[in-house]
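Chemist: Provided below are the primary sequence and the corresponding predicted coordinates.
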Amino acid sequence: MLTAMLLTSLASAAPDDGLPPTIAIIIDDMGHSLTEGQRLVDLEQPITLAFLPYRRHTTVLAEAAHRRQKEIMLHAPMANTRNFGLGPGGLDAGMNQLATTTTLRRALSSVPHVRGVNNHMGSLLTQMQANMDWVMAELTHYPLYFVDSRTIASSIAARTAAAHQIPTLSRDVFLDHEQTEEYVDAQFQRLIAQARKNGTAIGIGHPHRVTVDYLEKILPTLDEQGIAVATVSGIWAIRNDNREMFAEGEKRTISPALARKE
């Protein structure tokens, strides 16, 4: 099957190799629901799972996802304009640089096998230049990419990450603002249309039952539609002439010991 082959071959394929339109699907808010989380882990396709730090099921699901060759991200809680609570590991707008760096470092160390970061909420923090510089300065120490979830149109997160030379991508389509199959399907078709137009596209969904039900049904049909599924790293490779994100040994890995360093 095309999707299965891409799981092992996308990292070595160049954009001009005649690849089909390719989508990445990021599932945010992982770690709360064991049932829906395990269903997502068990999907055959190489979706990318973004875990909230310190949630009840984050560690066990991230370990299971890694065994199933899923790509894993930290879904970093960031301050929003509506004052919704951030939960543990949240980056508040009132934090200074040390508090921001320490909180982010500890959150990164709490998610096993993390390869990248995206923002959970963040409509306030992602507009704040100093805070975004602090976040990206910390991320430069690790072999991590950053995806701007673009929870607000005026986000500067992606631009700031790029300025810090962090491999950077942005969300194209939210899949499930409304939790009905009709809405999710319409958004998924938008994602496919964008991939057909531009070559690649990134969608973000959540572990809602309707979303998981839809993905279980639609993903096995994509091969016959000529659509491939890749990890976020795979999309980055397609868009960047098959360059390696990081040279081997270039940056330190994330470990619990780093979380204790202040």
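Modeler: Cool, the structure landed. Since this is a predicted model, take the numbers as computed values, not measurements.
Chemist: CA atoms for contacts and neighbours, from now on please.
Modeler: OK.
Chemist: can you tell me which helices and strands the helix or strand residue 216 falls within packs against?
Modeler: Using DSSP states H and E, residue 216 sits within helix 209-218. Secondary-structure packing of helix 209-218 (3 or more Cα pairs under 8 Å, 6 or more residues apart in numbering; DSSP states H and E): helix 34-41, helix 181-198.
Chemist: residue 132: neighbouring residues, count only.
Modeler: Counted with other Cα atoms under 10 Å, the neighbours of residue 132 add up to 21.
Chemist: from residue 148, how far out is it?
Modeler: For residue 132, the distance to residue 148 equals 11 Å [Cα to Cα, to the nearest Å].
Chemist: again with residue 222
Modeler: Remark: distance between residue 222 and residue 148 (Cα to Cα) = 26 Å.
Chemist: again, but for residue 8
Modeler: Using Cα to Cα, residue 8 is found at 26 Å from residue 148.
Chemist: compare those two (neighbour count), which wins?
Modeler: Set side by side, residue 8 and residue 148 show more neighbours around residue 148, with 23 against 13, by other Cα under 10 Å.
Chemist: contacting residues for the more buried one?
Modeler: By Cα atoms under 8 Å, 6 or more residues apart in numbering, residue 148 lies in contact with 118, 119, 157, 158, 168, 169, 170, 171.
Chemist: then this one, side by side with the first:
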Amino acid sequence: MDPSRLERNVIRDDVVRVLLGMGIAPNVLEGLPELPAEIEGLLVYGSQARGDAVPGSDLDLLGLVNAPRPSTHSGDVNISYYTRDQLSTGVGTLFGAHLKRDAKIVWDNHGHLSRAVENMGEVDTDRLLARAHRMSELFTSLERDLPKYLPGLLRQARYLLRSCLYAQAIADGDPCFSVRELAVRHGDPNLARLLASSQPGEATCADFEECLSGLRGIIGDFPPSEHGSLEATVVNEWEQPSDVLSMAVMALGVTVEGSDYAEVEKILL
């Protein structure tokens, strides 16, 4: 057997044992893929880390690596890979606050992952909402972008609404990173379904309009698109990487490994 493959298998087996000890259900771990041999650390976050997972909840993992690599999804398991430099951009962000509040370290060879999480700091919610407002310009050229890009636009609208609701909770002094808890707080049972990361079935205009309505209620009217369409936004913004560019690329669904577009950095709200 290839020694590197053997090392990856050993790493995976060790991770499974630790995650089982954390209470992760064995059927969820069936989807855990082999991990890269160069991985330096791993943590679990989200509902599985908080202990409020329900049947069907995904397992969200973050792996620390030396060089950028694409995220992977297998079964109920999502693994996002970050370098130390990429993680450092999470300081003061919603994503960083989520990790600092909920994440559990699975293993950390050199302590780099633990230190990165500890240094995430506090969220500037006013700045976050202002960034979300700028990103929302992508929803003002719908006559050119729908119905072709409805799935991607809905995914990004859901992401922004979820992020803004989390930011509101932090600003109110009662942080929350659970969509089910948000649904309870807002007295809207449908909110948990609308904001869930994993969505069964096809994207619908009704869900899209509901997300946009929720967003407007938080950040106000969306600014007009500077470029007139998602495709034009990518072309015109490509030489000047920005939040709007990253949102447009992901709304287009152009994330194939090997494409130039795959080099766009992850958004960290």
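Modeler: Perfect, thanks for sending it. In this text, all values refer to a predicted model and were calculated from it rather than measured experimentally.
Chemist: superposed, what's their TM-score?
Modeler: The TM-score (TM-score structural alignment, normalised by the length of structure 1) is 0.25; 110 aligned residues with a Cα RMSD of 6.1 Å.
Chemist: before we move on, back to that, pull up the overlap in contacts between residue 132 and residue 148 of structure 1.
Modeler: The overlap between the contact sets of residue 132 of structure 1 and residue 148 (Cα under 8 Å, 6+ apart) consists of residue 157.
Chemist: residue 231 of structure 2: what secondary structure?
Modeler: The assignment at residue 231 of structure 2 comes out as helix when based on DSSP: H, G, I helix; E, B strand; the rest coil.
Chemist: gap between it and residue 163 of structure 2?
Modeler: Using Cα to Cα, residue 231 of structure 2 is found at 24 Å from residue 163 of structure 2.
Chemist: comparing the two, which residue is more hemmed in?
Modeler: In terms of neighbours (other Cα under 10 Å), residue 163 is the more surrounded of residue 231 of structure 2 and residue 163; the figures are 21 against 16.
Chemist: which SS class is the more buried one?
Modeler: Here residue 163 of structure 2 is helix, with the state taken from three-state DSSP.
Chemist: my guess is it contacts residue 125. True?
Modeler: No. With contact defined as Cα atoms under 8 Å, residue 163 of structure 2 does not reach residue 125; the gap is 10.1 Å.
Chemist: quick revisit: report the next helix or strand after the helix holding residue 216 of structure 1 in sequence order.
Modeler: Counting by DSSP H and E, what follows helix 209-218 of structure 1 is helix 222-225.
Chemist: packing partners for the following helix or strand past that next one?
Modeler: For helix 222-225 of structure 1, the following helix or strand on the C-terminal side (DSSP H and E) is strand 228-229. Secondary-structure packing of strand 228-229 of structure 1 (3+ Cα pairs under 8 Å, 6+ apart): helix 2-9, strand 22-30.
Chemist: buried sites along the shortest one?
Modeler: I take that to be helix 2-9 of structure 1. By neighbour count on 16 or more other Cα atoms under 10 Å, the buried set for helix 2-9 of structure 1 is 3, 6, 7.
Chemist: make CSV out of these and add distance to residue 200 of structure 1.
Modeler: As requested, the buried residues of helix 2-9 of structure 1 are exported to CSV (distance: Cα to Cα, whole Å):
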residue, distance to residue 200 of structure 1
3, 14
6, 14
7, 15
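Chemist: quick one: the helices in structure 1, in order.
Modeler: Ranges of helices in structure 1, per DSSP state H, are 2-9, 34-41, 58-67, 97-110, 129-139, 157-163, 181-198, 209-218, 222-225, 232-239, 256-259.
Chemist: how near is residue 135 of structure 2 to residue 153 of structure 2?
Modeler: Taken as Cα to Cα, the span from residue 135 of structure 2 to residue 153 of structure 2 is 12 Å.
Chemist: pick out whichever of these two has more residues nearby.
Modeler: residue 153 (26 against 23).
Chemist: how about that one, nearest residue that isn't a chain neighbour?
Modeler: Among residues not flanking residue 153 of structure 2 along the chain, residue 251 sits closest, at 5.0 Å (Cα to Cα, 6 or more residues apart in numbering).
Chemist: over to the one you found. Which of the three states is it?
Modeler: The three-state assignment at residue 251 of structure 2 reads helix, by three-state DSSP.
Chemist: residue 64 of structure 1 and residue 41 touch, don't they?
Modeler: Yes. At 6.9 Å, residue 64 of structure 1 counts as touching residue 41 under the criterion of Cα under 8 Å.
Chemist: between the helix holding residue 216 of structure 1 and helix 34-41, how big is the angle?
Modeler: 30 degrees (axes from the mean of the first three to the mean of the last three Cα atoms, to 10 degrees).
Chemist: list the buried residues for helix 209-218 of structure 1?
Modeler: Buried residues in helix 209-218 of structure 1, counting neighbours by 16+ other Cα under 10 Å, are found at 210, 211, 212, 214, 215, 216.
Chemist: same check on stretch 154-169 of structure 2?
Modeler: For stretch 154-169 of structure 2, a neighbour-count test (16+ other Cα under 10 Å) marks 154-169 as buried.
Chemist: how near is residue 117 of structure 2 to residue 167 of structure 2?
Modeler: To residue 167 of structure 2, residue 117 of structure 2 is 19 Å away according to Cα to Cα.
Chemist: with residue 29 of structure 2 instead?
Modeler: As judged by Cα to Cα, residue 29 of structure 2 and residue 167 of structure 2 stand 31 Å apart.
Chemist: re the thing from before, neighbour count for residue 64 and residue 41 of structure 1, which is higher?
Modeler: Per other Cα under 10 Å, whichever of residue 64 of structure 1 and residue 41 has more neighbours is residue 41, with 23 against 16.
Chemist: just give the nearest non-adjacent residue to the more buried one, would you?
Modeler: residue 65 (5.1 Å).
Chemist: the one you found: what's it in contact with?
Modeler: Per Cα under 8 Å, 6+ apart, neighbours of residue 65 of structure 1: 41, 42, 49, 71, 72.
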